[in-house]
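In: Here is my input; please provide its structure:
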Amino acid sequence: MNGWIAAFREALETLDRIGAESIVNQARSEMTPIQVVDQVVVPALEQIGQAWETGDVALSQVYMSGRICEELVEQVLPPSDPDRKHQPRSAIVVLCDYHMLGKRIVYSQMRASGFELFDYGRMDVDELVERALADQIRVLLISVLMLPSALKVKQVCARLKAAGAPIRIAVGGAPFLFDDRLWQEVGADAMGHNAAEAVSLVEGWMREMA
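Out: Purely as a prediction, here's the structure:
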């Protein structure tokens, strides 16, 4: 496993898309698609992000690595399941951030598990609150990469609750992994460590809302 992560990270840092795709395909011979994403793609990206923080890689490498991975994830994860679950009304968003990979992974896995949900893309606080209320969203999944973005979740939660919206909010992303109490501090209802947990959370909430 560590060998695949190291090789995949090297391919990303050298912008070797063909090499990265080859490693993903090799890993798929022994793991499910979501396991490849969770156990190879995500760890390699996290290591690259840490390397950028210590000045060992350039920001351009971080950006291009993310773009390559987004393309590969789109290929690896199944697009959808014909047996759609239409309730509760759900949405996923990247809040005040530019790294879309985490959202794409969760979105793909949710759809592959039979859920239909709105993909809001990237939004700021005002846009998200307005759209969630207009769409009468019951479950909102928020993805962030940076701490400042994670802290803005508190504004979203407070404003939606002040509006009386019966909404459950789950968060995910690096800041919440680094601080396992942060999701509670910003007022979210739950935190998912990975895409599989996000699916389980929504399934549980669906049963409660039925």
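
In: going forward, measure contacts and count neighbours with C-alpha atoms only.
Out: Will do.

In: how near is Val106 to Trp52?
Out: Applying Cα to Cα, to the nearest Å, the value for Val106 to Trp52 is 24 Å.

In: the more surrounded of these two?
Out: Here Val106 and Trp52 are compared on neighbour count by other Cα atoms under 10 Å; more neighbours surround Val106, at 23 against 16.

In: contacting residues around that one?
Out: Taking Cα atoms under 8 Å, 6 or more residues apart in numbering, we find Val106 in contact with Asn194, Ala195, Ala196, Ala198.

In: Turn those into CSV, columns for secondary structure and distance to Leu72.
Out: Below are the contacts of Val106 laid out as CSV (DSSP: H, G, I helix; E, B strand; the rest coil; distance: Cα to Cα, whole Å):
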residue, secondary structure, distance to Leu72
Asn194, coil, 17
Ala195, helix, 16
Ala196, helix, 18
Ala198, helix, 21
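
In: And the next helix or strand past the helix or strand containing Gly49?
Out: Gly49 is located in helix 42-53, with elements delineated by DSSP states H and E. Downstream of helix 42-53, the first helix or strand assigned by DSSP H and E is helix 59-76.

In: Show me what the helix or strand just after that following helix is packed against.
Out: Next along the chain after helix 59-76, taking DSSP H and E as the criterion, comes strand 90-95. Strand 90-95 is packed against helix 101-112, strand 118-123, strand 139-143, with contacts defined by 3 or more Cα pairs under 8 Å, 6 or more residues apart in numbering; DSSP states H and E.

In: Also this sequence, please, to line up against the first:
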Amino acid sequence: MTRSAPPHSASFTGMLEALLAVDRVRAVRIVKDSSTPGSPVACVETLIVPALEEIGRRWEDGTVALSQVYMSGRICEEIVDTMLPPGDPKRINQPQMAIAVFEDHHTLGKRIVVSVLRAGGYELMDYGHGINAEDLVKQVTQDRIQVLLISTLMLPAAVRAKEAIAQIKKDLPTTKVIVGGAPFNFDPSLWQEVGADAMGRTASETLEIVNRFAREMGS
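Out: I've put the predicted structure just below:
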């Protein structure tokens, strides 16, 4: 996936440094100084999201730790919640979204993705962890989910997700499914084999995919 080069403004550099140092106070101050009254979304889109995407790139390069990715997402999520409280009409007009850890109880990856998406201004339902195919299909159909994110840790679970995805596509043909997790990183073609619409290798890449789907859906 082609990504644009990161901005080089003083506020961007400062925000990046603050997040990597887990300096919430400095991050909040930079956001406040960069925000235009009445336009919090612009700050989210031009400062917070690019900073998170750059941290995601650095994690892929091996220059930052996973804990820094997670804490950066949490800090930005908290900041965005003060700027755009959940339910605020200024939040992104978005498709109905949900995320689940399929047949597994390892939640760190999901928590990072949730933090980054919420920091990007999105809201999504959290179906938790350890959910099986039958319950996932039932929940997605009931909630009329338009974008579903599925995380798996082990290959058998990733393979079994194919059945759930097929049923979801049958019940809700326009629903987009994004998968992620170790099995999909190890086998770049696995996401297509299980019938997903996209694979997010990192939280920041998942945010980019969600942004694309939201645009395609006219949100």
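
In: Please state their TM-score.
Out: TM-score of the superposed chains, computed with TM-score structural alignment, normalised by the length of structure 1, equals 0.67; 167 aligned residues with a Cα RMSD of 3.4 Å.

In: follow-up on the earlier one: using neighbour counts, pick out the buried residues of the helix holding Gly49 of structure 1.
Out: By 16 or more other Cα atoms under 10 Å, the buried positions in helix 42-53 of structure 1 come out as Val42, Pro43, Ala44, Leu45, Ile48, Gly49, Trp52.

In: Which pair in those has the greatest spatial separation?
Out: The most widely separated members of these, counting by Cα to Cα, are Val42 and Trp52 (15.4 Å).

In: what does Asp189 of structure 1 align to in structure 2?
Out: Matched to structure 2 by TM-score structural alignment, Asp189 of structure 1 sits across from Asp197.

In: I figured its match hits Val177, correct?
Out: Yes - Asp197 of structure 2 is within contact range of Val177, at 5.3 Å (criterion: Cα atoms under 8 Å).

In: who has more neighbours, these two?
Out: Under the criterion of other Cα under 10 Å, the comparison of Asp197 of structure 2 against Val177 puts Val177 first, with 23 against 17.

In: quick one: contacts for that one?
Out: Contacts of Val177 of structure 2 (Cα under 8 Å, 6+ apart): Val147, Leu148, Leu149, Ile150, Ile165, Ala196, Asp197, Ala198.

In: Can you tell me what Ala158 of structure 2 aligns to in structure 1?
Out: The pairwise alignment with structure 1 assigns Ala158 of structure 2 to Ala150, based on TM-score structural alignment.

In: For that match, the count of nearby residues, please.
Out: The number of residues packed near Ala150 of structure 1 is 24, by other Cα under 10 Å.

In: That one should be in a helix, yeah?
Out: Yes - applying DSSP: H, G, I helix; E, B strand; the rest coil, one finds Ala150 of structure 1 inside a helix.

In: ok, it - contacts?
Out: Leu95, Val144, Pro175, Phe176, Val186.

In: Wait, the second one touches Asp97, no?
Out: In this case it means Val144 of structure 1. Yes - using Cα under 8 Å, Val144 of structure 1 and Asp97 qualify as a contacting pair, with a distance of 6.2 Å.

In: For the residue nearest the centre of structure 1, give its distance to Asp179 of structure 1.
Out: Central residue of structure 1 (Cα atoms, centre = their mean): Gly102, 2.7 Å from the mean position. Separation of Gly102 of structure 1 from Asp179 of structure 1 (Cα to Cα) stands at 17 Å.

In: For the closest residue to Met146 of structure 1 other than its chain neighbours, give me its contacts.
Out: Nearest residue to Met146 of structure 1, sequence neighbours excluded (Cα to Cα, 6 or more residues apart in numbering): Pro175, at 6.4 Å. Taking Cα under 8 Å, 6+ apart, we find Pro175 of structure 1 in contact with Val144, Leu145, Met146, Leu147, Ala150, Leu182.

In: again with Arg160 of structure 2
Out: Arg160 of structure 2 sits next to Ala133 when contact means Cα under 8 Å, 6+ apart.

In: Roughly how far does it sit from Gly56 of structure 2?
Out: When distance is defined by Cα to Cα, Arg160 of structure 2 is 28 Å away from Gly56 of structure 2.

In: Check Asp187 of structure 2 too.
Out: To Gly56 of structure 2, Asp187 of structure 2 is 20 Å away according to Cα to Cα.

In: When those two are compared, which one has more neighbours?
Out: Relative neighbour count places Gly56 above the other of Asp187 of structure 2 and Gly56, with 26 against 10, counting by other Cα under 10 Å.

In: And Gln50 of structure 1, what's its match in structure 2?
Out: Using TM-score structural alignment as the criterion, Gln50 of structure 1 has no counterpart in structure 2.

In: could you give the angle of the one helix or strand Gly130 of structure 2 maps to to strand 97-102?
Out: Assigned by DSSP H and E, Gly130 of structure 2 belongs to strand 125-131. Put simply, strand 125-131 of structure 2 runs at 10 degrees to strand 97-102, going by axes from the mean of the first three to the mean of the last three Cα atoms, to 10 degrees.

In: Distance from strand 125-131 of structure 2 to the middle of the chain?
Out: Mean-position distance between strand 125-131 of structure 2 and its chain equals 15 Å (Cα atoms, centre = their mean, to the nearest Å).

In: what helices or strands is it leaning on?
Out: The elements that strand 125-131 of structure 2 packs onto, with contact taken as 3+ Cα pairs under 8 Å, 6+ apart, are strand 97-102.
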